[in-house]
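> I need the structure of the sequence given here:
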Amino acid sequence: MQTNDTDLLFQTNSDLEFSSARQKKLKAAEKLGNPFRISSKVLDLVIEGDEAWVAESGWQIRRVDLNSFTTKKLYKGHSGPVTSVVLYDTPGGLRVLSGSWDKTIRIWDIKTAQVLHILKGHTDFVKSLLILPLPRPLLLSTSSDRSLRLWDLSPLQENNPPICIQTIREHTRPVESSTYRIFTDESGQRTEVYIWTSDSLGVMKEWELKDDQLVFRRDIKGHETSVGFILATEDGLWSASMDKSIMFHPHPPSAPLKPISILHTGYVKSLLPLPASSTSPSLLLTAGDDEDLHVFPLDDVLEGQTPKPILVPGHCAEVSVLRLWRKEGKAVILSGSLDGTIRNWSIPELLNPAPLVYEEEKETVELTEDEQRELAELMDE
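Presented below is the predicted three-dimensional model:
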C-alpha cells in the first residue's frame, strides 16, 4: 500500500524542518504579488491584450482575464503537461497553438476550445513553439527528440493543417528554447532573419532563414549546462541557464563587445529585459529555482557591471516564466511558478518589494512533574 500522507511516512529531522519552513513561507507570502491560483504548475504564458493563455502541467491551457484574474475558458485535450503556447491570427479568428509532453502540437479554436488540428512528427516531448511572422508565416517547434521542425502555417488561412517543410537534427541533446530577430536596413526593409536555439547540454546554435529553410551559421558558447530560455532583443541575445548564470551576447555577431555573464545563487529559468519608460528606469528581471525575482539596473548590466540585485520574494517554488503586460499603458510584470500561482507586480513593487512577514511563534511552557502534581491537586480541590 502506498500513501502520499507525510504523517504516515518516515521523515528525517531535516525533512520536518524543511516542511515546517515551507508552511511558514506559504503563510507569509500568501498575499504578495496578488496571486492568482490555478490547479497545477505554470509552464508557459502568453499575453494578448488584457488576456493570458497559461500552459499548465495539468494537461490543459487556461485563458485568463487579467483585469479580474478569473478563468474564462479551459482548453483540454492533451494527454501530458503543456509546455508551450503561442497565438496565431487567421481570417477565421485567433488560434491557440500548444505543445506538450504527449509529443503533439494542437491547434485550437479560441472561442469554442475545440481542437482543429493535431500536428504529429516529434517522437518525444515538444519543448517550445515559436511563430515567425514573415510574409510566409512559419512555426518552429523544438523537442526532446533533439530536432527542430519548421511548419508552414499558411494553410491555416483556409482552415487546413500546417505542413512540416523542414526537419533538422543538428543538436545532440533535447532542444529547450528558441527565439528570432529580423534585421532591417536604414529604410526598414528586411535584410536577414536570424533564429537561435538552445539545448540541455548548454549549446546555442545560430541559424539564418533563407528561402523558408533554416541554414546553420555557428555555435554560440558560454554556458556549461542546460540553457532553458533564450530571448533575442535589438541589442543582443540573452540566455538563462541551469549553470546558475545568465549571459548576454551583443549583436551583430561581429560586434567587438564581449559576452556579459551574471552569476546567480540557483538555476535561472527565465529573464525579461525592460526598456526605460517615462515612469520607470530600464531593468533586467531574472528568476529561477531560488523562488525570488531578481531586479537589476539594465544599463549597468549592459556596461559590464555586476550590480547587486533587488530580491523580490513571493513565490514558494521555482519561477518558470516572466512576462510583460501593458495595463492601460503601465508596465505590469506577471510571474508564473511551479507553486501554481501567477503573481503580478508593478514597477514600484519590484523596486521596493514588501518583505516576507512571518507570524511570531507562541512559546509553550512545559510543567515539571512537581508542578503538574500541584496543579492536579488544585483542580481536585
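> Going by C-alpha atoms from here, please, whenever you check contacts or count neighbours.
Fine.
> how about the longest helix anywhere in the chain: buried residues?
Using DSSP state H, we find that the single longest helix of the chain is helix 13-28. Buried residues in helix 13-28, counted by 16 or more other Cα atoms under 10 Å: 25-26, 28.
> closest to Val85 among these?
Nearest to Val85 among the buried residues of helix 13-28: Leu26, at 28.4 Å, using Cα to Cα.
> Next up, the contacts around the closest one.
Counting by Cα atoms under 8 Å, 6 or more residues apart in numbering, Leu26 makes contact with Cys316.
> Could you measure from it over to Pro353?
Look at Leu26 and Pro353: by Cα to Cα, to the nearest Å, they are 17 Å apart.
> Confirm that Asp300 lies within a strand, as I assumed.
No: looking at Asp300 with DSSP: H, G, I helix; E, B strand; the rest coil, it is helix, so not inside a strand.
> can you count the residues close to it?
14 (other Cα atoms under 10 Å).
> How about Glu192?
The burial count for Glu192: 13, using other Cα under 10 Å.
> Surely it touches Leu214?
No: counting by Cα atoms under 8 Å, Glu192 stays clear of Leu214, with 11.9 Å between them.
> list the residues that contact both of those two?
Glu208.
> Spatially central residue in this structure, please.
In the chain, the residue lying closest to the centroid (Cα atoms, centre = their mean) is Val321, at 2.2 Å.
> Another sequence for comparison is provided below:
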Amino acid sequence: MVNVASEAGNFFQTDAEIQKQKEKEAKYNYTEGDAIQLNTKALALLVTGKYAYIAESGFSAKRINLETNKVGKIFKGHQGPVTCLALSHGKQIVWTGSWDKTIKKWDAKTGECLATLEGHTDFVKSLIVVGDHVYSGSSDTTIRQWNMDTLECVKILKKKDNRTIECLAADTQFLYAGSSDRLISKWDRTTGECVATFDEHDTSVYCIRVWDDEMWTASADKTVRRWNTETGAVDTVLTHPDRVKSIAVAEPYVITGSSDDAIRVWDIASGKLISTIQGHFDEVGCLDVVGSTLYSASLDCSLRRWSLTSSALKEYNEKKLKKPVEETGTGLTEEEERELAELMDDSDDE
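A predicted model of the protein is given here:
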C-alpha cells in the first residue's frame, strides 16, 4: 500500500517524495561549481567562446558573458517555456523553439526578433542548424526542415508512429532523431527518407550526440548507449540510478547528466565511471564542454562550470566520499511512486 503523508503542508505526498524533497533541501546551494543563478529553470544550453546561451522555462532565452557572469542579452517574446536553441550565420543569429509551438529568429547582437516560424501544432522540443537549414523536432511527432534565408518549411519528416520527437543530432549526411517511443530514426537529409531505426532503449530517448561513426544516446531507461551509426551495433552501455537527460563528449571522457542531480564522468575506452560531480540539487538536463571546462545547467535554476582535469576529477570523488550517506528507503517501488505522482497531477487538473 502506498504511504501518503497526512501532515499539513505534505498532503498527498508519498514518503518517497517527502524524502527526496528533504534531500534536495540539504543539497541546496548557489556556490558549488562557481554557480550563476538564473531566474527560472534551464532547459537548454549552448556555450561558444565567452558566451553561454540558455533557454529557460520563464518564456525567454538569454546570453551570459562567462567572463563577467552577467546577462548581456535577453531574447524575450515567446508565450511559453523556451525548450531549445541554436546559432547560425557566424553566431550572429539565434534560433529558439518553445512550448508555444513556434520558432523564433533573433539578432544575437541587438536581441531583436527578426521572424517567427509557424507550422508545428504542438511543443517544439529540439532545434539543430545544418548547412542552410534549421531542423525542428516537435511533440506533434514531426521534424520540419526550414530554409534559413527564405524561412519556408521545405520538408516535413514523419515516422509511421505518433510519438514525440525529443532530440535531434546530425553528421555530414544524416539526421538522427530520438523519440518518446524509445526509437532513434536515421534520415537521409537529401531525400528525406528514413533509412534506419535503432532499437535498444526501453523508453524515451532524451539526448543524442554524434561524432564520426559513433552515436551516444541518453534515455529514461537509465542508460547511455554508444552505437555504430553504420551497423547499428551497441558496444557500450553506461548504467545510471535514474533517468539520463544530457550527454557531452570530451575525449577521453563522456559526461552524463541525470535526474538524480549528479554529473558523471566516464572513461570512453573502458566504460568505467571515473568521477561523480555533485553540486546541483535538481535534474541536470544540459551539458556542454569548451576545452577542459564542463558547463552544466539544471532545473535548480543555475549554470555551473567544472574543471575536467585529472586533479579536479579526483577532488570531486574525494568530496563525495566525505558526505554522509542518508537512508532513502521508502518501501515503495519506483512504479508505485510514479503512479501516485501521476494521480496527484491528474487531481490538480480537475
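> Work out the TM-score between the chains.
The TM-score (TM-score structural alignment, normalised by the length of the second structure) is 0.83; 311 aligned residues with a Cα RMSD of 2.1 Å.
> if we can go back for a sec, dump the residue contacts of the residue nearest to the centre of the first structure.
42-45, 269-271, 287, 335-337.
> In PyMOL, select just the buried ones from these.
Applying 16+ other Cα under 10 Å to those, the buried members can be selected in PyMOL as follows:
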select buried, resi 42+43+44+45+269+270+271+287+335+336+337
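> what sits against the counterpart of Leu272 of the first structure in the second structure?
Applying TM-score structural alignment, one finds that Leu272 of the first structure aligns to Ala248 in the second structure. The neighbours of Ala248 of the second structure, taking Cα under 8 Å, 6+ apart as the test, are 209, 254-256, 287-289.
> Ok, Glu193 of the second structure next?
By Cα under 8 Å, 6+ apart, the neighbours of Glu193 of the second structure are 157, 187.
> Aligned to it, what sits in the first structure?
Under TM-score structural alignment, Glu193 of the second structure pairs with Val215 in the first structure.
> before we move on, what SS does its match have?
Per three-state DSSP, Val215 of the first structure ends up strand.
> What distance do you get for the residue nearest to the centre of the first structure to His315 of the first structure?
Counting by Cα to Cα - Val321 of the first structure and His315 of the first structure are separated by 12 Å.
> One more: Val85 of the first structure?
Val85 of the first structure is 22 Å from His315 of the first structure, by Cα to Cα.
> Neighbour count: those two, which is higher?
His315 (28 against 25).
> Setting aside sequence-adjacent positions, which residue approaches the more buried one most closely?
Glu291 (5.5 Å; Cα to Cα, 6 or more residues apart in numbering).
> all strands of the stretch 1-150 of the first structure, in order?
36-37, 42-48, 51-56, 60-65, 70-76, 82-90, 93-100, 105-109, 115-119, 126-132, 138-143, 148-152 (DSSP state E, counting those that start in this stretch).
> Quick one: those strands as CSV, columns for distance to Tyr180 of the first structure too.
CSV is the format used below for the strands of the stretch 1-150 of the first structure (distance: least, Cα to Cα, whole Å):
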stretch, distance to Tyr180 of the first structure
strand 36-37, 31
strand 42-48, 16
strand 51-56, 21
strand 60-65, 24
strand 70-76, 27
strand 82-90, 14
strand 93-100, 18
strand 105-109, 20
strand 115-119, 22
strand 126-132, 8
strand 138-143, 10
strand 148-152, 13
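> For Arg173 of the first structure, find the nearest of the ones you listed.
Per Cα to Cα, nearest to Arg173 of the first structure of those: strand 138-143, 9.3 Å.
> And for the spatially closest residue to Thr229 of the second structure that is not a sequence neighbour, the neighbour number?
The spatial neighbour of Thr229 of the second structure that comes closest, neighbours along the chain excluded (Cα to Cα, 6+ apart), is Asp213 at 5.3 Å. Neighbourhood size, Asp213 of the second structure [other Cα under 10 Å]: 11.
> which ones are touching Asp213 of the second structure?
So Asp213 of the second structure contacts 228-230 (Cα under 8 Å, 6+ apart).
> now, among the contacts of Val321 of the first structure, which is nearest to Phe125 of the first structure?
Leu43 (13.4 Å).
> if I pick the closest one, what's in contact with it?
Applying Cα under 8 Å, 6+ apart, the residues near Leu43 of the first structure are 54-57, 82-84, 320-321, 336-338.
> Distance check, Asp109 of the first structure against Thr71 of the first structure.
For Asp109 of the first structure, the distance to Thr71 of the first structure - Cα to Cα - is 17 Å.
> and what of Asp299 of the first structure?
Taken as Cα to Cα, the span from Asp299 of the first structure to Thr71 of the first structure is 37 Å.
> can you check Leu201 of the first structure too?
Distance from Leu201 of the first structure to Thr71 of the first structure, by Cα to Cα: 37 Å.
> what's the answer for Asn13 of the first structure, then?
Distance from Asn13 of the first structure to Thr71 of the first structure, by Cα to Cα: 40 Å.
> Same check on Thr341 of the first structure?
Relative to Thr71 of the first structure, and taking Cα to Cα, Thr341 of the first structure is found at 13 Å.
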